[in-house]
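A predicted structure for the sequence below; I have some questions about it.
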Amino acid sequence: MRVVIIGAGPSGLVTCKSLLEAANGDYPFDPIVLEQEDNIGGTFRYRSYEHANLVSSKQLTSFSDFRLPLSHADHLTLEEYVLYLENYANAFDLAERIRLNCKVTNIQRLESGKHQVTFEVRKDSLTSGPQIIVADYIALCAGLHVTPSIPTIPGVENVLTSRNNATIEVMPKIFHSHTYKSRSQLTGRRVLILGTGETGMDLAYESVKAGAREVVLCSRSGFLSFPKALNDFEIFGIDFKSRTPVPIDSLITNLGETAYVHPWIARSHIRWFISDFVIKRVLWLLTGTQAGCNQWVGELHPSRLGRAYVFLNKSHKAMPYLNRPYRKRAWYLEYLSRYIDPQEDSPPHTNFTVELAPFPSHFTSDGQVIFTPSKRKDYLRTSKMDIRPDTVIYATGYTQQFEYLDKASNYPSPQSADLRNIAKSGDETVAFIGYVRPGVGAIPPLSEMQTFFWISLIKKQIKTPLSVPYYHLLTSENSRIKYGVDHSAYMATLAKDMNAAPGLWDLWQIYGMKVLLCYCFGAAFTPFYRLVGPFQSKVAPQIIKTELWETITRRGVVGNIVMGLIPMLFYLTLNLLAFGLGVGWQVIGGDL
């Protein structure tokens, strides 16, 4: 069974490896990966820049059976992650399956039901004529971050530099963030950054460190800022400093919130709203603001503030520079509790400020940026400034295009893939792997679980109809991004579909109390879903007993009680109450 995989980033690699391991006499999968670049790694290699780090932890991001040593830092640089992918490909002998410099130009459906894949081979700047592979299955793994999304802003071509009202000879720069590589592109510039996602926040910090003359960061509607790891707090003058900060994406517990969730509780999303309510109050107590962790500007509208609505921004390094004009807190509250910026993120002893502003409505003919009017406090400040950037960076994300899919063949899209956003009912030979984005989490482990689901689907091991999905982030009709999911809920749903979600009794009987406690207190780590089911792994128990156990115990006794046991008992009580009401409802003839 020939499977053509488009893209040799993490999604393509894990798809290839999983297909090879799942192949048998009845399903002799024969995967081949077509990659248009000259090496593997995808976005992490070709859209990276110096000083860039993953904001998702190694515990969550690493594939289930290929881990990094305990001694390795929790968050990898992009260079380290590309090396990890290279080692992964070597460890599982994937190189012979990967064809580099192969750009897919067309995929069309044949009358036989198979797929004709047309591609060109580029070598030494020369391109071959079209080549063809006929495939039984297609896995689209090219990723979310390929085609830049660039909004139209009237007058942006008028960008120039002015100093003391005199125009100076500085070449204007206007580019998308995917072409940013080093701080030398920002040194001495007046930088306007469009977008407050993690890349935009990174670029604001990089601009400061590069010695930019001015930095303005533009936000459409705000953001929710958290550090990628829990940092230091000072309470009553006592510094609670951790030698090994806990990654923020490892804090959500399984039991009661992801595992053993009653359908009514899942449908209402009440567990998301309750956790938001509690987190906001804790943040206010510890940092003085509930807009985000020590976030004093750029707050979201209250109706959109929470994990149910947005992608958490874990690039926190620019926040001290953004906070400067807005951070105000009484001295006695500062004594009660205070958030301490990480040393590398603390502003130097200067008055440099990264200005936050709304998105530009237009640029004037002489290059002044005019911001969209707003009641936001950042607009009240920046609207009074004469801002004339010489560098405009679009950190505005990417758009998904599948121009190589033949329109006459009626191929599905990720939006029409009703089977867990992976495949379309009746058209299971085509899969979209890596085309959902978690609010808090990482795409590679989702891709691994999606691949397992697709293989199970092909092997007819998935029972249909599937349960109603309750893992999508809540969006409005005019939301730009509609493919957001809650990492934990999505992982758990796929695991249940594949009979890979372990039962508590089975865990205790087969693997013992340590693995059971890890499963209950841990986040939705992929090794948990390889303890039972069709993709059971021999190495999963040891990974859980060592690496994941260390991550959970790192929280300390108090941390596990406050962030683990208390919410777990609360959610279990809530689910037990819903279960009791559900039984009574069914007795009188109601439908769950």
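Received the coordinates, thanks. Numbering: from 1, shown residues only.

hey, let's count contacts and neighbours off CA atoms from now on
OK.

Can you verify residue 138 is assigned to a strand?
Yes - per DSSP: H, G, I helix; E, B strand; the rest coil, residue 138 lies within a strand segment.

who's in contact with it?
Applying CA atoms under 8 Å, 6 or more residues apart in numbering to residue 138 gives the contacts 3-6, 115, 429-431.

measure it to residue 483 for me?
Look at residue 138 and residue 483: by CA to CA, to the nearest Å, they are 21 Å apart.

just residue 518 next, same as before
The gap separating residue 518 from residue 483 is 30 Å, by CA to CA.

quick one: which of the two has more around it?
Taking other CA atoms under 10 Å, residue 518 and residue 483 do not tie; residue 518 has more neighbours (22 against 16).

Could you report the neighbour count for residue 183?
Residue 183, neighbours per other CA under 10 Å, totals 18.

First-to-last residue distance for stretch 91-99?
OK, stretch 91-99 end separation, CA to CA: 18 Å.

which other residues reach that stretch?
8, 13, 16-17, 31-35, 89.

give the contact list for residue 69.
By CA under 8 Å, 6+ apart, residue 69 has no neighbours at all.

again, only this time at 10 Å
Residues counted as contacts of residue 69 (CA atoms under 10 Å, 6 or more residues apart in numbering) are 58, 547.

adding another structure so you can compare the two:
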Amino acid sequence: FLYGTISFATLRKRQHLAATKMPVQDLLYDWQVWCYFAVLTWALRKQLTRTSAKQASIAAALVAVTWYYILRYTTAYKARGGDNLFDDAYADVLQAPHDRNSCQLLTWVVVAALWCRHEPAELLWTGMLGAMSAAFALTPPSFQKRSTRVPLAYVVCSVLALLAVQRLPQLAVTDAVTFGVVLKALHLLLVAPRWLPSFGRSFDEAGVYAVLGVLIAWRRDRVACWPATDCQKSIFVDLVACAVISADAVRRDRGPTTAAVFCVASLVFSPGAAFAFFLALRAAAARDAYEAPAEAKPLGRVLVIGAGASGLAAAKTLLENGAEVVIVEKTGQIGGVFADAYEGAHQVSSKYITPFSDLRLGPEVESHQSLDDYVAYLHTYAVEHDLMRYMRHATVEVLDKTRRGYRATLLDGSHRTVEPFDRVAVCSGLHQEPKVPDIPGAFKGLVIHSQDYKESSIFKNKRVVVVGCGETAFDVAHAAAANNAAHVTLATRRGFVSVPASFGEDFAPLDCLIANAGTHCWESSWSRRVGFHWFITTKFQRLGMLCVSGSSAGWNQWRGRADAMDWAEGRKHIVNKATKCMPLINRGPKEAWWARPWRWLDKAQADVAVGVDLLDHYEAASFGGRAVRFRSTRADDRHDVEVAADVVVLATGYRQTFPFLKRASDGQDDALPTEHFICDPEEGDLAFFGFARPNVGAIPPMSELQAMWWVAKLQGRATGPRVPSAPYKLTNCRLSYGVDYGLYMFSLAREIGAAPNLARWILERPAVALACAFGQAHAPLFRLDGPFAHGDAPDVCATELLEPIRKRGAAMNCIFGLTLCFFA
């Protein structure tokens, strides 16, 4: 109002002094501007009454500076004999030096028009030069929770307005009337949505803001440090003012770190685009926020079978959610299979991925713990969560289904009891009943299963044959060679994929060389459906291994290529990470002169005198005295090989059996449930934890998330969409329960609303978002949001889980960043 009055009076005075008459079109146009600001003043009346003195002074200063430049430009323009003040002013800016344009002001209005649909009407006028700063200063964003859907009318008008803005540079060279018509149409588009019907259609708010941000940034106003014309100086003042005020509002809403990022984005894209991107992230965070149900269903009395890592995680989760828990362990000690391991056994999963979400390992711990240390960790976990008092030393003989739950027959020594339970969690572990192949013939030496192997002293001066190619088989073969065995032979039926668990304490471990975003979460649906990501990246992985280690079948793996090991997809194999044996296997193949460039990889085992002979694709056919006859498993090679032996170790795995369920399996493994290998839809009260086998990951964190999923399902808190199991299954794996670790974890988390809300953490704590996007599927990530959110999880993600990302190095992180660009 004040601007219109002063400018009109000033122009009339100058024209009177010049003894000229004011054209009617200028008079009408200036009165139109006067009306614009009269409406703005009327709309601001309530804001002016409740604004603070600080806000009012800031607004007054901004408007005063803007008015100064506008009035200078107005008088100078009229003195030059200009025809139409504001239309030509826009045209002058569009045609000014340095490729500047006035899109910034108009696109700011587009963002404001869409954003403030539930806010006071005065924000619609924030594009009007000096008034923009005043209105925005007096009405900073309130950031109240709103609907996450945008009506069709708003989307159409906003896009049409942006298209009009795109045409302004071309229209600037036309006549003033055409330019003025487009400008008035643009103003109309910004106001029209308030009175247009919604047409019964709406769009996701986050997507709409993201598109607007891209369109605005595409035609951003490149304002130089020192604008050229008076009008550009006015616009520049408004841009800086809007960026500062917006950043201050963002700081109040999300903190100083996010505000700093916003300021950088304002410089790169413009304040309008940065604000649109900010609103897109905020809308996405609100859309993906977990909403807890009004009331959780009771869990009742639950029997947990097993006190290993899976059993402890299940019991702790059940207790935290109000269940009455009884833990039954047949050995009477914590640790399960880890408590009865062979000498020198170490974990092949790292300290970043193996621990539970609420008890982490410190920086002083080596990257891969010994099993003795891990059992001590489990004891600490049980004590911290007071699980010991719920344990019983007993065996479950029979588990019967009843109308109201289950009836368990428990045997404690000679004392047998029958107790009722509402639900049962089976955590008995994979390594209970050894799988012993039926090999005919008599053997005069020692035959043991790897379960019975404890000390390497039994191999001294013996001829040793190890049947199998898993991590235990490799450990046993290496122990035999390192402890002066006379000869060591390793036999494999299908081959294997060998990649070391660690490349040294100063480097990120293998299970941390994976990024979540674009790989197994936040991945485009098309990329996931066609497997395009793995189809591309597998080729680079295999090519890298070929160049650095001389073999594309695995890292430094010159023998034992796995069946179906092609260049199409790399995540369908269970990786053997116990690789100390590979240099001993490679000795024969690397004797060739052309293999010399890769011999440096085997220096660590150079002091081991005995190598390991690999029988590639052979299975044990029969015993005879002190020899084992092997038969080729290749279709084109049927000859037999006889190997002299004193000790035979059968590292042939374990049967998956649940004898207490009395299932008729006909000698086959008992099947796991169909729903994520946890439970069957028709029998949801019986769950199995710790039986799915990851390709590159760890079972304990999987068991913890499985327990959370089961509890959320039982309590009615699984609010997410049902996720199919097919994408994460390793279809070409010899194990029917093999899964892609990260994809499996995020599938469970999405169903219960525990997947990290990436947009929220980008706004609230970018370091956490970095750990979520560039890190592996660590357990603390699934305690950030959802029904099982934990207060310490953000700090763990922002500190500990950034360490393996730093250890990767800049080059690898840049590669992951490119992966995000293509597949996320």
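Arrived safely, thanks for sending. Given the structure is predicted, the values throughout are model-derived calculations rather than measurements.

Tell me the spacing between residue 816 of the second structure and residue 525 of the second structure.
Using CA to CA, we find residue 816 of the second structure at a distance of 19 Å from residue 525 of the second structure.

who has more neighbours, those two?
Shown here are residue 816 of the second structure and residue 525; by other CA under 10 Å, residue 816 has more neighbours (21 against 12).

wait, the more buried one sits on residue 517?
Yes - using CA atoms under 10 Å, residue 816 of the second structure and residue 517 qualify as a contacting pair, with a distance of 8.8 Å.

Identify the contacts common to those two.
When contacts are counted by CA under 10 Å, 6+ apart, residue 816 of the second structure and residue 517 have 773-775 as shared neighbours.

Could you export the residues you listed as TSV, including neighbour count and distance to residue 258 of the second structure?
Putting those into TSV (neighbours: other CA atoms under 10 Å; distance: CA to CA, whole Å) gives the following:
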residue	neighbour count	distance to residue 258 of the second structure
773	24	17
774	24	19
775	25	21
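
Among those, find me the one that's closest to residue 642 of the second structure.
The shortest approach to residue 642 of the second structure among those belongs to residue 775, at 47.9 Å (CA to CA).

Report the contact partners of the closest one.
Here residue 775 of the second structure is in contact with 511-517, 768-769, 781, 797, 801-805, 816 (CA under 10 Å, 6+ apart).

circling back to that earlier point, which single one of the shared contacts of residue 816 and residue 517 of the second structure is nearest to residue 135 of the second structure?
Residue 135 of the second structure lies nearest to residue 773 out of those, by CA to CA, at 37.9 Å.

Contact partners for the nearest residue to residue 128 of the first structure once chain neighbours are set aside?
Of all residues not flanking residue 128 of the first structure in the chain, residue 121 sits nearest, at 5.2 Å (CA to CA, 6 or more residues apart in numbering). Residue 121 of the first structure sits next to 34-36, 99-104, 127-131 when contact means CA under 10 Å, 6+ apart.

run the last query once more with 7 Å
Residue 121 of the first structure makes contact with 101-103, 127-128, according to CA atoms under 7 Å, 6 or more residues apart in numbering.

Translate it into the numbering of the second structure.
In the second structure, residue 121 of the first structure lines up with residue 412, judged by TM-score structural alignment.

Check the gap between that match and residue 364 of the second structure for me.
Per CA to CA, residue 412 of the second structure is found 41 Å from residue 364 of the second structure.

before we move on, the earlier item: now the residue nearest to residue 128 of the first structure: how far from residue 405 of the first structure?
In terms of CA to CA, residue 121 of the first structure sits 18 Å off from residue 405 of the first structure.

can you check residue 509 of the first structure too?
According to CA to CA, residue 509 of the first structure and residue 405 of the first structure sit 49 Å apart.

same thing with residue 446 of the first structure?
24 Å.

returning to that earlier point: what's the closest of the contacts of residue 138 of the first structure to residue 312 of the first structure?
Ranked by distance to residue 312 of the first structure (CA to CA), those are led by residue 431 at 27.1 Å.

residues in the second structure matched by whichever strand or helix holds the closest one, start to end?
Per DSSP states H and E, residue 431 of the first structure falls inside strand 430-432. Aligned using TM-score structural alignment, strand 430-432 of the first structure spans residues 686-688 in the second structure.

with the first structure superposed, average distance for the matching stretch?
In the superposition with the first structure, the average deviation recorded for stretch 686-688 of the second structure is 0.6 Å (mean CA distance after the TM-score superposition for the first structure).

Residue 382 of the second structure: what's its closest spatial neighbour, skipping adjacent residues?
Closest to residue 382 of the second structure by CA to CA, 6+ apart is residue 388, at 6.1 Å.

what about that neighbour, how many neighbours?
Using other CA under 10 Å, residue 388 of the second structure is surrounded by 17 other residues.

and it, what pairs with it in the first structure?
Residue 388 of the second structure maps onto residue 95 in the first structure, by TM-score structural alignment.

do you know how far that match is from residue 32 of the first structure?
Residue 95 of the first structure is 10 Å from residue 32 of the first structure, by CA to CA.

Then residue 398 of the second structure would be within a strand, right?
Yes - assessed by three-state DSSP, residue 398 of the second structure belongs to a strand.

Return the residue of the first structure aligned against it.
In the first structure, residue 398 of the second structure lands on residue 106 (TM-score structural alignment).

Residue 171 of the second structure contacts residue 179, correct?
Yes - at 5.8 Å, residue 171 of the second structure counts as touching residue 179 under the criterion of CA atoms under 7 Å.

For the two, indicate the residue with more neighbours.
Applying other CA under 10 Å to residue 171 of the second structure and residue 179 shows that residue 179 carries more neighbours, namely 22 against 18.
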